[in-house]
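> What would the 3D arrangement of this be:
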Amino acid sequence: MEAYSKPKPENWTGRKSDQKLYLHQKVQLLNLKKASLENIQESDIVFLGYACDEGVKRNQGRTGAHAGPNAIRIQLGKQPEHLSETLNIFDAGNIECSDGDLKKSQDILAKTVQKLLARNSFPILLGGGHDIAYAHYKGIQEHLNAKGEKKTIGIINFDAHFDLRSDENGANSGTPFYQIAKECSADHTVFKYLCLGIRKDANSKILFETAEEHEVTIVENEHFSMHYLAHNLKHLQHFIKAVDVLYTTIDLDGFSSAYAPGVSAPSPMGFAPDIVLEVLKIIIDSNKLISLDIAELNPSFDVDNQTAKLAAGLIHFIMHRLDYSNQD
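The predicted structure follows:
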């Protein structure tokens, strides 16, 4: 497989325990070049990295996000786990973009996501730039098309930015949802996009106009907090009701730099983790969530691995909530 690196055991280390109390002891390495996917069972969780910041570079951001997936793994492996014994966790390695060919890497990522979903597993993708979103969505779409299912995909994006920039001059980390909207229009399919945490100081007037044109549901950052929890849940529940499946993407640069300094576009004006966790509960408990990613970790600018730990903490929460929901 081109543009692929196998999972590395050194990314999964931590305390030793005879009872296998830590995540690094539960994760199984899955080399997609050699191993089949037959061992993956329904609801198993599969980590897949997107070691790419070509899109960030094209979008004039701070490069370094290609190292994000492994930085998340290192912090996640140290954490204790409380998961069902029957739940398998796999690390399927990284899709890379070392030659600047963004489209090729996105195509490979989309095909891999499709294969993972065909096994009824739950992929958690680790970025990498937010151009991961276009490829991830395409993989979900191709999976549903292969099954002959005409389902409406709802996109929920935790982010300061719309990422609705035009791709007229090529795709980048700021164009994924514009690309999706454009293709939905061409295919006469519904574009359902909810963006949580949008900031006026992070998006131009044109981007707000583009969002309105494509009927994007917006919760601006000034209202995306625990103080407005009821308001946020109302928007969320209405959105979830209108779609068949959910794809969720978490851009770490939406968080305040007090929590996430290690991103491509940091700002102290972002949101806090508590509201994100509350919203994730509703998303997961809807039983409509099909796949999820975390994007834009840039270890080159992280402080004491704080942003990597935030990403790992979010994934830890998501994994355990998924496991809890599957037991009901």
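> contacts, neighbours, all on C-alpha from now
OK.
> Tell me who's in contact with residue 249.
Each residue near residue 249 by C-alpha atoms under 8 Å, 6 or more residues apart in numbering is listed here: 133, 155, 156, 157, 158, 292, 293, 294, 295.
> any idea which element the fourth one lies in?
Using DSSP states H and E, residue 157 maps to strand 153-158.
> from the contacts of residue 249, which single one is nearest residue 107?
Within the set of the contacts of residue 249, residue 133 lies nearest residue 107; the separation is 11.9 Å, counting by C-alpha to C-alpha.
> Kindly provide the distance from the nearest residue to the closest one once chain neighbours are set aside to residue 221.
Distances taken as C-alpha to C-alpha, 6 or more residues apart in numbering put residue 176 closest to residue 133, at 6.0 Å, once the chain neighbours are dropped. Shown here: residue 176 relative to residue 221, a distance of 21 Å by C-alpha to C-alpha, to the nearest Å.
> next up, for comparison:
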Amino acid sequence: MTRPVSLIGAPTDIGAGARGASMGPEALRVAGLQAALEAHGLDVLDRGNLAGPPNPWQPPTDGYRHLPEVVAWNQAVHTAVHAELDAGRMPILLGGDHCLAIGSISAVARHCREAGKKLRVLWLDAHADFNTSVLTPSGNIHGMPVACLCGHGPQALIEIGGTVPAIAPKVVRQIGIRSVDPGEKRFVHQVGLEVFDMRYIDEMGMRHAMELALATMDANTHLHVSFDVDFLDPEIAPGVGTTIPGGPTYREAQLCMEMIADSGRLASLDIMELNPALDVRNKTAVLAVDLVESLFGKSTLMRDPERRR
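Reported below is the predicted structural model:
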């Protein structure tokens, strides 16, 4: 039996370098996310939008832009996501920029500790998001969430989940990466993050990358997917603040989502960095909804689940 689903809007671009991701939750609603999920037999409850401080649009202070506001938003996200998991519901966080994954994933990690579950995080993104205040060229905290979750960041952010670090690098699999700052690249290697970048996908194929990313999960694994829409090639998904050419095609992205669905382990989801201000007739939101449907079992053909593997 499928778990009931809760949509949680987080309308802020507090951690980003471009304004507009604050409109992402509404764009996903306009694109029919709730109806699309309900069409797959899911019980969907839209919890509306969380509230938080406005974006002051200030320069960085000590290597961080808008740190107090980022902390406030992530605390709100943490509380909301944890409450849904506690209630036995699957949270889908509608971003908002990707700094919000600190609150979301720290809540999932806390839930897993409390429930005695193993955690696996799939980070679908053009960027590794493993910057720190020392490494970052911009101070934008949406470039730092994975580092913060792994314990490398300001105290107020790394402590949100109640345990530092919230997660170990070994639980993360990054897919589609193609833009990493030089210092960040060294740090990623140093901590041993498992990264399936676009060169790997070009050489080995999306199927092989996903087989490895999903390997060793079992019935006690909670799978969290953090889907940054800039994971996709900007030719098909222009509505993001940081477009990086050379991302997965439509079919590669569909295969990625379908293989996650086949695993049967998906238990929480972020949809991040959708920026309607930079989109064309909401096409990126429509595509995101299409891909999320595939995460919940939509496929081109009817397939016998026993023969999918």
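> And the TM-score between these chains?
Comparing the two superposed chains by TM-score structural alignment, normalised by the length of structure 2, the resulting TM-score equals 0.79, with 276 aligned residues with a C-alpha RMSD of 3.1 Å.
> ok, back up a step: following the chain past the strand holding residue 157 of structure 1, name the next helix or strand.
By DSSP H and E, the next helix or strand past strand 153-158 of structure 1 is helix 176-187.
> which of the residues in that next one are buried?
For helix 176-187 of structure 1, a neighbour-count test (16 or more other C-alpha atoms under 10 Å) marks 176, 177, 178, 179, 180, 181 as buried.
> quick one: the strands in the stretch 201-328 of structure 1?
Assigned strands in the stretch 201-328 of structure 1, in chain order: 217-220, 245-251, 289-295 (criterion: DSSP state E, counting those that start in this stretch).
> Pipe the ones you listed into TSV and attach distance to residue 93 of structure 1 per row.
Formatted as TSV, the entries for the strands of the stretch 201-328 of structure 1 read as follows, by distance: least, C-alpha to C-alpha, whole Å:
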stretch	distance to residue 93 of structure 1
strand 217-220	34
strand 245-251	19
strand 289-295	14
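> Which of those strands sits closest to residue 41 of structure 1?
The minimum distance between residue 41 of structure 1 and those falls on strand 289-295, with 14.8 Å, by C-alpha to C-alpha.
> burial of residue 2 of structure 2, as a residue count?
Neighbourhood size, residue 2 of structure 2 [other C-alpha atoms under 10 Å]: 10.
> I'd assumed residue 44 was in contact with it.
No - in this structure residue 2 of structure 2 lies outside contact range of residue 44 using C-alpha atoms under 8 Å: 10.9 Å.
> how close does the most centrally placed residue in structure 2 sit to residue 281 of structure 2?
Closest to where the C-alpha atoms of structure 2 average out (C-alpha atoms, centre = their mean) is residue 226, at 1.9 Å. Computed with C-alpha to C-alpha, the distance linking residue 226 of structure 2 and residue 281 of structure 2 is 24 Å.
> again, but for residue 296 of structure 2
Noted for residue 296 of structure 2: a distance of 25 Å to residue 281 of structure 2, by C-alpha to C-alpha.
> now do residue 258 of structure 2
Applying C-alpha to C-alpha, one obtains 26 Å for the distance of residue 258 of structure 2 from residue 281 of structure 2.
> More neighbours: which of the two?
Between residue 258 of structure 2 and residue 281, counted using other C-alpha under 10 Å, residue 258 has the larger neighbour count: 21 against 11.
> Once you drop chain neighbours, what's closest to residue 21 of structure 2?
With C-alpha to C-alpha, 6+ apart, the residue lying closest to residue 21 of structure 2 is residue 275, at 4.3 Å.
> residue contacts, the one you found?
By C-alpha under 8 Å, 6+ apart, the contact set of residue 275 of structure 2 is 20, 21, 22, 23, 24, 239, 240, 241.
> any idea which of the residues you listed is closest to residue 287 of structure 2?
Looking at those and their distance to residue 287 of structure 2, the nearest is residue 239, at 10.4 Å (C-alpha to C-alpha).
> how about that closest one, what's its match in structure 1?
Structural alignment places residue 239 of structure 2 opposite residue 262 in structure 1 (criterion: TM-score structural alignment).
> likewise residue 7 of structure 2?
Under the alignment (TM-score structural alignment), residue 7 of structure 2 maps onto residue 47 of structure 1.
> so which helix or strand takes in its match?
Counting by DSSP H and E, residue 47 of structure 1 is found in strand 45-51.
> Just give me the match in structure 1 for residue 142 of structure 2.
With TM-score structural alignment as the criterion, the equivalent of residue 142 of structure 2 in structure 1 is residue 173.
> Go ahead and confirm that match touches residue 130.
Yes - taking C-alpha under 8 Å as the contact criterion, residue 173 of structure 1 and residue 130 are neighbours in contact, 4.9 Å apart.
> Those two: which has the busier surroundings?
Taking other C-alpha under 10 Å, residue 173 of structure 1 and residue 130 do not tie; residue 130 has more neighbours (30 against 27).
> Grab the nearest non-local neighbour of the equivalent of the more buried one over in structure 2.
Counting by TM-score structural alignment, residue 130 of structure 1 lines up with residue 98 in structure 2. Ranked by C-alpha to C-alpha, 6+ apart and with sequence neighbours excluded, the top spatial neighbour of residue 98 of structure 2 is residue 142, at 5.0 Å.
> check contacts around that neighbour.
Residues in contact with residue 142 of structure 2 (C-alpha under 8 Å, 6+ apart) are 15, 16, 97, 98, 99, 100, 129.
> closest to residue 171 of structure 2 among those?
The shortest approach to residue 171 of structure 2 among those belongs to residue 129, at 15.3 Å (C-alpha to C-alpha).
> mind listing the strands in the stretch 1-150 of structure 1 by residue range?
Secondary structure of the stretch 1-150 of structure 1 by DSSP E, counting those that start in this stretch: the strands cover 4-5, 27-29, 45-51, 89-96, 122-127.
> coming back round to it: which helices and strands does the strand holding residue 47 of structure 1 pack with?
Applying 3 or more C-alpha pairs under 8 Å, 6 or more residues apart in numbering; DSSP states H and E, one finds that strand 45-51 of structure 1 makes contact with helix 68-77, strand 89-96, strand 122-127.
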